[in-house]
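**Q** A structural model of the following input is requested.
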Amino acid sequence: MCPQRSTSSAAAFKTGSAARHGSLRPPGGVVVGARAGPATDPTRTSRPERPSAALPRCSERRPLRWRAVCNLHQPLSDWPLHRSAERGNMKRSSIGPYLDLTLAMALVGSSVVAGKIITREFPVFLASGLRFGLAMPVLVLILLAKEKRLPVLVWRDYRVLFLQALTGVFLFSLFLLYGLRYTTSSESSIITSTTPGVTALLAALILGERLNRWKWAGVGLCVAGIAALQLGSGGEGGAEGTRGSDHLLGTVLILGAVVCESLFTILGKIMTAKLSPLAVSTVVVAFGFVLFLPQAAYEARSFSFSQASMAGWLSIVHYALAVTVLGFILWYRGVSKVSAATAAVFTGVLPVSALILSYFLLHEELRAAHGLGILLIFGGILCAARER
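**A** Sure thing, here's the model as predicted:
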């Protein structure tokens, strides 16, 4: 190879490389490609600044880790890696809400046994006033200890929470007690067994929840199971011979109790999206105490508290602390993480818990229909827990 030609080729390569990198110095001393401005030194060769738009953008074809590093301007919750970990944590803890709902309804079922003891010794409204009057300060103390302050509410929040206490606490008890006076217990059992179905329908209408076939199957099995449990009890009690307008009134009142219980779940779902389950429980119990207070004070005037037995007082304490305080907190915590229709299916645990506790504590009879009802209810829970 000719040395002269080799030297010229090397010079051409350096010239092209320098031109590509913007560092070729023409005779005038101005750097080609450099930005003009007061900070530019004409005697210094520098690489031009690359505009921010020329930075490599993250592509879907690039590795997941690189995309997460490139998207530093996005919040952590938007990173794909974080979302993947979040989905994994949800799968690992998905059984938690179902356990909360199951335990909450099991505690509420124990109120049936406690209620039978309470109603033998206390008037209904006085017992309810004592229940909420004892539960309210306990919840306030727990709320202040855990959250350090009372919840900050606007006028709309007060209205929703008051409506929740009015329907799910006060009117539910009122409709159920007076409805049983004008209709048979068998008919009341059939009507109350529709609670999961009514809740699912109201959730679709009010909350816009979409019910898939598994949830519909869960609701149907739960309704059938509750009906089997109630009818298996033989339909004792109630106004067996009542017909006509009084019978229709009793049916309407029991149906009103079902709607109130459904609204209690749906309104709880709405409020737990903004407040903690503990805060919702505290405010609802406080409103419940205010609603029961006038009639409870009236019944207390003629009631002899010294005649109540130790079993009666312990039942009041259990009703207040276990059923109201712990049961409300668990229920709202579970409702906040699942759909209202799914939570409604777990109301079927209530009669199962009441039946089992009545058998062991009150020595009541178990029948074959009860076993069938229990199987149907737990089959419905398994279907409803299958979200997809």
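
**Q** all contacts plus neighbour counts: C-alpha atoms, from now on.
**A** Will do.

**Q** where exactly do the helices run in the stretch 151-300 of the chain?
**A** Secondary structure of the stretch 151-300 of the chain (DSSP state H, counting those that start in this stretch): helices located at 155-165, 172-182, 185-192, 195-202, 213-232, 245-271, 277-300.

**Q** could you dump the ones you listed to CSV with mean neighbour count?
**A** Shown next, in CSV, are the helices of the stretch 151-300 of the chain (neighbours: other CA atoms under 10 Å):
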stretch, mean neighbour count
helix 155-165, 17
helix 172-182, 20
helix 185-192, 20
helix 195-202, 24
helix 213-232, 24
helix 245-271, 22
helix 277-300, 21
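
**Q** Relative to Gly109, which of those helices is closest?
**A** Of all the helices of the stretch 151-300 of the chain, helix 213-232 sits nearest to Gly109, with 13.0 Å by CA to CA.

**Q** Mind putting the helices of the stretch 151-300 of the chain into CSV with distance to Asn89?
**A** CSV is the format used below for these (distance: least, CA to CA, whole Å):
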stretch, distance to Asn89
helix 155-165, 31
helix 172-182, 38
helix 185-192, 37
helix 195-202, 27
helix 213-232, 23
helix 245-271, 22
helix 277-300, 21
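
**Q** closest to Glu387 out of those?
**A** Closest of those to Glu387 is helix 213-232, at 7.5 Å (criterion: CA to CA).

**Q** returning to that earlier point: quick one, which of the helices of the stretch 151-300 of the chain is nearest to Arg67?
**A** That would be helix 245-271 among the helices of the stretch 151-300 of the chain, by CA to CA, at 36.2 Å.

**Q** compare with the first, here's sequence two:
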Amino acid sequence: MNATTTRGALLAALACVLVGGSFTANSVLGDYPYAGGQFLRYALACLLLVPVAGKGAVGRLRALTSRQWARLALLAAVGMVGFNLAVIAAERTAEPAVPGVFVGCAPVAVAVLVPLLDGRRPQRVVLYGSLLVAVGAFTVQGWGRTDGTGIAFSVCALAGEVGFAVLAVPVLRPLGPRLLSATVCAVAALESAAAGLLVDGAGWLRRPDTVETAALLWQAVVVTVVGFVCWYVGMQRIGAERATLFSGLIPVAAACTAPLVGTGSYGPAQAAGSALVGLGVALGSGALRRAERKRAPRGRAFRGNGRRESRGVRVPETPE
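**A** Next up is the predicted model:
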């Protein structure tokens, strides 16, 4: 694994760990208006991202086509506002593990959809790795009580997680990670405000208390600004299929941080699931194959055409 792919993998992993750890912040925002909280989160994140969006940001935005703007609006609606709303709605009639299990299947869906949309076949090693990640995520979280409504909203959450990766692929190159993050945050803030006015009316936004303010700041600064940029930089370097493998770290990070605030425990099932996620990531990213090549004997290597090499020095063939 070269320096570029290693850095991309580490950034994608960091982004997913931050998202997993943010579940603690979500737990203290249960009484705050959903749309208002999303508006504050994404508006603040946009303001922080604009100064680091890079030179020529306005020109790059003007160069976008109407189709690309529509994709950005859909990315914000499905992968950000819609995803968070689906998770909250699912948890009203289902235990948190249920939407978590569905979201854990996102690597499988992305491993199939991204190459098909690009006109190529899915890579077997990535698909096998994503299946291991999905099984590991299920093992970490288990299965909880639910009903038909909870399952339906959990499927919507899965669609949102998949959309967050798939919809970003065509606009990542022209905008870059930082400008893309700033733009979708601005769009998501506008969409949240519109949804809040339609659903909650005048009560869609209120002044948060001290605990809610801290949670919103964590989500805006750490999870959104740092997490989004790391995620899209990682996706840019290793591709959407391999980057989404690291989403299996979301339930692992949530399980590791839950005991710190007394909302869960970390036991043998969580440890086994974490190991499966790690194995799936290593397999799908190609790290296992590269490790095997490094462990291969360097003294002599044989090629299929009969030539023999010794420590990089080619040895002439014996005449037949």
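
**Q** Of the helices of the stretch 151-300 of the first structure, give the one that comes closest to Asp100 of the first structure.
**A** Closest to Asp100 of the first structure of the helices of the stretch 151-300 of the first structure, according to CA to CA: helix 277-300, at 11.7 Å.

**Q** Give me the next element, helix or strand, following the closest one.
**A** Moving toward the C-terminus from helix 277-300 of the first structure, the next helix or strand (DSSP states H and E) is helix 310-318.

**Q** For whichever helix or strand comes after that following helix, give me the average deviation versus the second structure.
**A** Downstream of helix 310-318 of the first structure, the next assigned helix or strand under DSSP H and E is helix 327-335. Superposing on the second structure and averaging over aligned pairs (mean CA distance after the TM-score superposition for the first structure), helix 327-335 of the first structure comes out at 0.6 Å.

**Q** how far does the helix or strand Leu81 of the first structure falls within sit from the chain's center?
**A** Per DSSP H and E, Leu81 of the first structure falls inside helix 80-92. Offset of helix 80-92 of the first structure from its chain centre (CA atoms, centre = their mean, to the nearest Å): 19 Å.

**Q** Also stretch 108-121 of the second structure?
**A** From the chain centre to the centre of stretch 108-121 of the second structure is a distance of 16 Å (CA atoms, centre = their mean).

**Q** Need the contact partners of that stretch.
**A** 122-123, 126-127, 130-131, 134, 162, 165-166, 240-242, 244 (CA atoms under 8 Å, 6 or more residues apart in numbering).

**Q** which residue lines up with Pro196 of the first structure in the second structure?
**A** Using TM-score structural alignment, the equivalent of Pro196 of the first structure in the second structure is Pro107.

**Q** Would you mind reformatting the contacts of stretch 108-121 of the second structure (as TSV) and adding columns for distance to Ser265 of the second structure while you're at it?
**A** Listed next are the contacts of stretch 108-121 of the second structure as TSV, based on distance: CA to CA, whole Å:
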residue	distance to Ser265 of the second structure
Pro122	37
Gln123	36
Val126	31
Leu127	30
Ser130	25
Leu131	25
Ala134	20
Val162	28
Ala165	30
Val166	33
Ala240	32
Glu241	31
Arg242	29
Thr244	26
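
**Q** how many neighbours does the counterpart of Leu10 of the second structure in the first structure have?
**A** Using TM-score structural alignment, the equivalent of Leu10 of the second structure in the first structure is Leu99. Using other CA atoms under 10 Å, Leu99 of the first structure is surrounded by 15 other residues.

**Q** now swap in the one 4 residues further on and tell me
**A** A count of neighbours around Leu103 of the first structure, defined by other CA under 10 Å, yields 21.

**Q** quick one, what contacts it?
**A** Contacts for Leu103 of the first structure (CA under 8 Å, 6+ apart) come out as 327, 330.

**Q** Looking at the helices of the stretch 151-300 of the first structure, spot the one closest to Ser9 of the first structure.
**A** Taking CA to CA, helix 213-232 is the member of these nearest to Ser9 of the first structure, at 76.6 Å.

**Q** what's the closest one in contact with?
**A** Residues from elsewhere that reach helix 213-232 of the first structure (CA under 8 Å, 6+ apart): 186, 189-190, 193-197, 200, 341-342, 344-345, 348, 351-352, 367-370, 372-388.

**Q** May I see the PyMOL selection of the buried members of those?
**A** What follows is the PyMOL syntax for the buried subset of those, where burial is set by 16 or more other CA atoms under 10 Å:
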select buried, resi 186+189+190+193+194+195+196+197+200+341+342+344+345+348+351+352+369+370+372+373+374+376+377+378+379+380+381+382+383+384+385
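
**Q** could you check the distance from the aligned partner of Leu263 of the first structure in the second structure over to Leu85 of the second structure?
**A** Mapped onto the second structure by TM-score structural alignment, Leu263 of the first structure lines up with Gly163. Relative to Leu85 of the second structure, Gly163 of the second structure is positioned 14 Å away (CA to CA, to the nearest Å).

**Q** Taking the centroid of the first structure, which residue is nearest it?
**A** In the first structure, the residue lying closest to the centroid (CA atoms, centre = their mean) is Ser336, at 1.6 Å.

**Q** contacting residues for it?
**A** Each residue near Ser336 of the first structure by CA under 8 Å, 6+ apart is listed here: 268-269, 272-273, 277.

**Q** Just the closest of those to Leu248 of the first structure, please.
**A** Distance to Leu248 of the first structure, by CA to CA, is smallest for Gly268 among these, at 30.3 Å.

**Q** From what I see, the closest one and Arg333 are in contact.
**A** No: here Gly268 of the first structure does not reach Arg333: they are 9.7 Å apart, not a contact under CA atoms under 8 Å.

**Q** Please identify the residue in the first structure that aligns with Leu48 of the second structure.
**A** When the first structure is aligned by TM-score structural alignment, Leu48 of the second structure is paired with Val138.

**Q** quick one: contacts of the helix or strand harbouring its match?
**A** In the assignment (DSSP H and E), Val138 of the first structure maps to helix 124-147. Residues outside helix 124-147 of the first structure that contact it (CA under 8 Å, 6+ apart): 118-119, 149-150, 278-279, 281-282, 285-286, 288-289, 292-293, 295-297, 299-300, 316-317, 319-321, 324-325.
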